[in-house]
Structures are given as C-alpha cells and as structure tokens.
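Asks: dropping the sequence and predicted coords here.
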Amino acid sequence: MIHELREYRIQPEAWPVYWKLFNQVCMPIRGDEFGRLRGMWTEMDSRQVRFFHLWEYASLDDRTRLRMALLDKPGWRDSFLAKAAPQIHKQHLRVLNPLRVAEDLMSQDDEVHLIRYGCEVGRANEFRQRLEESGIEAYALWGMEFPDPNQVVVLTSKGDFALSADAESCLQCTEVTRLKPLALERG
C-alpha cells in the first residue's frame, strides 16, 4: 500500500471556489473509486491556503492505473479539472510508505501537526526506528518514497517531540505544519 499526500497552495480569494468544486464536483465523480481519501487538512494565513489531502492506493501501479481511468471519467476534465486547476497556485505531491496509520484519520476534530523530518542520506530508517523506540504518539508515521526518500513524516497532535541524541544525529532539518482538519460537505 502507498499513500499520496497532495498539497495545493491556493490564494485566499480562490479557496471558496476551489473548495466548492472539490465538494460538489470532484468527490461525486471520484468518490473512493479512484483511490481512497484518508484525510484532508488546511493551513491558512492572509497570503495563501495550503490544502493537504491524503489518498491511499494498493501500489504505485494501482495509482497510475486509477489516475488514468479517472481522466476518462465523464465530467472529470471539463467539469472539474478545467475549473479547479486555475484556482491552484502551486502543487506538491509526496508518495509515502505507510508504516503506522490510524484507521480514523478523517474523524480527527482537533488541530494536528504534520512534521517532516529531513534525515541525512541513508539514515531515514535509523531515524524512524529511534522515533518509534521513543514511544511517539502519532496518528500516522510514514517513510517518504519520493520526492525525497530521506524524509520521515509524522501526523500527530503534538508539535514536537523530545528526541534522543541518537535520533537527533540523523537529522538535517525539521518542518512542522499546523493543520486544521476538514470534512466533506454533504448536500
């Protein structure tokens, strides 16, 4: 199984347009037939909205097959992509290998923290092991496949953890993003 974490950066004035399209056009067409939606979160400030959504696939091949099939789905290109794409300022995709993921990611009501630990080349697995040994409380723990295989990603209610000296020695950088959970709008 793989997860794809999609991050869209959207100008604040474009966010209501995009969010309406996502709820009223994207999800009715896509549903969970073209990958399973596991979670959605935002980070907002006066300059941009960062929209994160997490999709689950059986494999990279499955992701490719389903994404191609989605392009053939009636309304996907004309009703969704043609209108949604102009709302997005930047797009980033990360393919993650789930190591531990709670089943109920969509039911989290409180703010969460997405922490990306950038490790020295070849030390991500060592860092992950040290992190797990520390008893980390997390909704999800991933190793990144790409774009950077030297990252470990955590979704948690805590903004930081006391890391052991051994774990710290693996790191080059840490990035913490505070996210608010989103729920699909019905109706």
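Replies: Yep, that arrived. Numbering: from 1, shown residues only.
Asks: C-alpha only now, for contacts and for neighbours.
Replies: Will do.
Asks: Val95 reaches Phe146, doesn't it?
Replies: Yes: with contact defined as C-alpha atoms under 8 Å, Val95 and Phe146 form a contacting pair (5.3 Å).
Asks: who's more crowded, those two?
Replies: Val95 (22 against 14; other C-alpha atoms under 10 Å).
Asks: could you measure the more buried one against Ile10, distance?
Replies: 21 Å (C-alpha to C-alpha, to the nearest Å).
Asks: before we move on, what about Pro181?
Replies: 17 Å.
Asks: buried residues of the longest helix seen in the chain, list them for me.
Replies: The longest helix of the chain (DSSP state H) is helix 60-71. Neighbour counts over helix 60-71 (16 or more other C-alpha atoms under 10 Å) mark 62-63, 70 as buried.
Asks: use this one as the comparison:
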Amino acid sequence: MIFEERDYHIRPGKLATFVAAYRDHGLEIQKKYLGTFISYFTTEVGELNHVVALWGYEGLDDRMARRKRMLADPDWQAYLARVDGLIERQNTRILTPVDFSPLQ
C-alpha cells in the first residue's frame, strides 16, 4: 500500500471557504473514485492557511487509474471551478510505510 499526501497552501482568509467547499462538494466525489480516505487536516500552529489530505492506494497504477476516472467526472470539474482561486500552491508526495508502520 502507498499513501498520498496532498498539501494545499490556501490564500489567506480563504481557509474556511476552501474547507467548506471540499466538505460539501468535493469529498464525496473523491470517496466515490479514490482509494482509502485516511484524513483531512488543517494547521493551528506554524504555517497557517494549510490543508493536508491523506489517501491510501494499492499502488501507483491504482492511484493513476482512479484519479483519471475522477478527473473525467463533470461533478469533479464543477468542484474544481468552486475552489478556483483559493489555492496558492499544492505539493503532492507519495509515501511508502516502513515495515513496522501500523499503516500498511
């Protein structure tokens, strides 16, 4: 199993708007297509206006196939239009758990 960490830097003052849009319009679409939803986080200390999403997949091919199907969904495209202009930048990392990790 692999894990994807999606790290969003949100425009100042727009964090609540972004999180609400995701909760109300994005999450269910992603759950329909993507792998295992692990969690969604915001920051309280340190770098603010920051959101981290964690998803689990069987492997890179699984991730690519699932994301391709999701990107073709018109509802996902409508969600992307809702959050257009709210994200300053995004980083994505693929994480592989070590042999003693509880997440395998």
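Replies: Received it, and whenever you're ready, just let me know what you need. If you're wondering where the values come from, they're calculated on a predicted model, not measured in any experiment.
Asks: reformat the buried residues of helix 60-71 of the first structure as TSV; add distance to Arg36 of the first structure.
Replies: Shown next, in TSV, are the buried residues of helix 60-71 of the first structure (distance: C-alpha to C-alpha, whole Å):
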residue	distance to Arg36 of the first structure
Asp62	12
Arg63	10
Leu70	13
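Asks: in three-state terms, label Tyr79 of the second structure for me.
Replies: At Tyr79 of the second structure the chain is in helix, as set by DSSP: H, G, I helix; E, B strand; the rest coil.
Asks: correction: the previous question concerned Gly56 of the second structure.
Replies: Under three-state DSSP, the three-state class of Gly56 of the second structure is strand.
Asks: neighbours of it, how many?
Replies: That count, for Gly56 of the second structure with other C-alpha under 10 Å as the rule, works out to 23.
Asks: quick one: it and Arg6 touch, right?
Replies: No: using C-alpha under 8 Å, Gly56 of the second structure is not in contact with Arg6; the gap is 11.4 Å.
Asks: contacting residues for Leu15 of the second structure?
Replies: 49-50 (C-alpha atoms under 8 Å, 6 or more residues apart in numbering).
Asks: same question, the one 10 residues further on
Replies: By C-alpha under 8 Å, 6+ apart, the contact set of His25 of the second structure is Tyr79.
Asks: relative to Glu133 of the first structure, how far out is the residue with the largest distance to the centre of the first structure?
Replies: Among residues of the first structure, the one most distant from the C-alpha centroid is Ala165; the distance is 28.4 Å, by C-alpha atoms, centre = their mean. Ala165 of the first structure sits 13 Å away from Glu133 of the first structure, going by C-alpha to C-alpha.
Asks: returning to that earlier point: aligned against the second structure, show me the partner of the residue farthest from the centre of the first structure.
Replies: Following TM-score structural alignment, no counterpart is assigned to Ala165 of the first structure within the second structure.
Asks: any idea which strand is longest in the first structure?
Replies: strand 88-101 (DSSP state E).
Asks: tally up the residues packed near Gln30 of the second structure, please.
Replies: 19.
Asks: quick one: contacts for it?
Replies: Contacts of Gln30 of the second structure by C-alpha under 8 Å, 6+ apart are Met70.
Asks: what about 10 Å?
Replies: 22, 36-37, 55, 66-67, 70-71, 76 (C-alpha atoms under 10 Å, 6 or more residues apart in numbering).
Asks: ok, now Arg69 of the second structure?
Replies: Here Arg69 of the second structure is in contact with 33-34 (C-alpha under 10 Å, 6+ apart).
Asks: quick one: buried residues of stretch 172-182 of the first structure?
Replies: For stretch 172-182 of the first structure, burial by neighbour count (16+ other C-alpha under 10 Å) applies to 176, 178-182.
Asks: how about TSV for those residues, with distance to Val101 of the first structure and secondary structure added?
Replies: Converted to TSV, those look like this (distance: C-alpha to C-alpha, whole Å; DSSP: H, G, I helix; E, B strand; the rest coil):
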residue	distance to Val101 of the first structure	secondary structure
Val176	18	strand
Arg178	18	strand
Leu179	17	strand
Lys180	18	strand
Pro181	16	strand
Leu182	18	coil
